[in-house]
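Participant: quick check, what structure comes out for this input:
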Amino acid sequence: MSPEENVATISGIYEAFAKGDVATIQAAVADDVDWAVDAEPVAPWYGQRRGKDGVASFFADIASSTEVQDFAVEGIGASDTEVFAFLRFAVRLKSTGRQASFHLHHYFRFGADGKIEYYRGSEDSAQVEHALAS
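Facilitator: Next up is the predicted model:
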């Protein structure tokens, strides 16, 4: 796939996330995708997931625990097999009512079939942990 096609795929995923359309996201990932955000289990959506069901549970955990207030791509770069994205993200945590605003860093790797086979995300986990503290 070309860098432009890969960026289009990731842009489509971000649009689907904004609409709550997890099925579109699942269609873009490999059956055995390796998907992870941050190492420490501070937030419900943190941790490693595998496969389409794991991706669905990741987005379900975000939806059940946050109200997204801002989600915007600030920069994106790509090669024939990878996409890196830098995003602005703000949420209100449902459990505490507190808000957190920070940047997200996303890395996607595509397989030969054009599906996402590997994803890693990071964010300011200290802000998230503070917002989750009661």
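
Participant: when you work out contacts or count neighbours from here on, use the C-alpha atoms and nothing else.
Facilitator: Fine.

Participant: how many neighbours does the residue lying closest to Val91 once chain neighbours are set aside have?
Facilitator: In this structure, Val91 finds its nearest non-sequential neighbour in Val68, 4.4 Å apart by Cα to Cα, 6 or more residues apart in numbering. Look at Val68: counted by other Cα atoms under 10 Å, it has 16 neighbours.

Participant: does Val68 sit in a helix, a strand or a coil?
Facilitator: strand (DSSP: H, G, I helix; E, B strand; the rest coil).

Participant: contacts only, for it.
Facilitator: Going by Cα atoms under 8 Å, 6 or more residues apart in numbering, Val68 touches Phe89, Ala90, Val91, Arg92.

Participant: to compare against the first, here's the next sequence to fold:
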Amino acid sequence: MAAPVLMFLGACTSAQETATSAPSSAASDPSCRTVATALFDQLLAGASPTSLAERFDEKVDWSIPGNTAVVPWIGPREGRAGVAEFYTELGQMAKVEQFTIDTIIGDGDRCVLLGDLKTTVLSTGRDITTDFAYDIEVRNGLITRYHMFEDSWAVAEALEPTAN
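Facilitator: Here you go, the predicted model:
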């Protein structure tokens, strides 16, 4: 299977372009746009859950709504340990095939990323294809708010065993 594809369409085509096109800010306080795109670049490059969790504030406001009885990796998380647990569970249960960000709205400390993704559930072999929106906030270079919105019905359905 091919490696997941991360694409940025519209105003930004890569995290590097994003970083250079963002308004200048203090080097110690990068924009939300820069921090968010760097997180997704690192995720799709295969970074460890612990490395990814280091990008988050210990008091992160984390939310991915959905049916936690069926989809164990979603729901609220607390602290870097909770973030690392999310990425561990996601990696054990699903494989991201494609991840496309086509719009980034905002800059400074808060932004919204819009796009779509395709993920294969390893236990069922079914694909989840959904649009997404991330609401992200950054302070002092760390993610303090991480809310993801997707088609949670499709995600849960892809994990359900096939009825005979």
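
Participant: ok so, going back, could you flag which of the contacts of Val68 of the first structure are buried?
Facilitator: With burial judged by 16 or more other Cα atoms under 10 Å, the buried subset of the contacts of Val68 of the first structure is Phe89, Ala90, Val91, Arg92.

Participant: just the residues you listed: which are in strands?
Facilitator: Judged by DSSP state E, these include Phe89, Ala90, Val91, Arg92 as members of strands.

Participant: how about the most centrally placed residue in the first structure, what does it touch?
Facilitator: Taking Cα atoms, centre = their mean, the centroid of the first structure lies closest to Gly121, which sits 6.3 Å from it. Applying Cα under 8 Å, 6+ apart, we find Gly121 of the first structure in contact with Ala36, Val37, Asp38, Leu104, His105, His106, Tyr107.

Participant: could you export those residues as JSON lines, including secondary structure and neighbour count?
Facilitator: Formatted as JSON lines, the contacts of Gly121 of the first structure follow (DSSP: H, G, I helix; E, B strand; the rest coil; neighbours: other Cα atoms under 10 Å):
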{"residue": "Ala36", "secondary structure": "strand", "neighbour count": "20"}
{"residue": "Val37", "secondary structure": "strand", "neighbour count": "21"}
{"residue": "Asp38", "secondary structure": "coil", "neighbour count": "17"}
{"residue": "Leu104", "secondary structure": "strand", "neighbour count": "19"}
{"residue": "His105", "secondary structure": "strand", "neighbour count": "17"}
{"residue": "His106", "secondary structure": "strand", "neighbour count": "17"}
{"residue": "Tyr107", "secondary structure": "strand", "neighbour count": "17"}
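
Participant: where along the second structure do the strands fall?
Facilitator: Ranges of strands within the second structure are 5-8, 56-63, 94-105, 110-121, 127-139, 142-150, based on DSSP E.

Participant: and of the ones you listed, who's closest to Glu85 of the second structure?
Facilitator: Closest of these to Glu85 of the second structure is strand 56-63, at 12.4 Å (criterion: Cα to Cα).

Participant: contacts for that closest one?
Facilitator: With Cα under 8 Å, 6+ apart as the test, strand 56-63 of the second structure has contacts from 74-80, 83, 142-148.

Participant: which residues of the first structure does that strand align to?
Facilitator: Matched against the first structure by TM-score structural alignment, strand 56-63 of the second structure falls on residues 29-36.

Participant: give me the mean distance between that stretch and the second structure.
Facilitator: Relative to the matching residues in the second structure, stretch 29-36 of the first structure has an average distance of 1.4 Å after the fit, by mean Cα distance after the TM-score superposition for the first structure.
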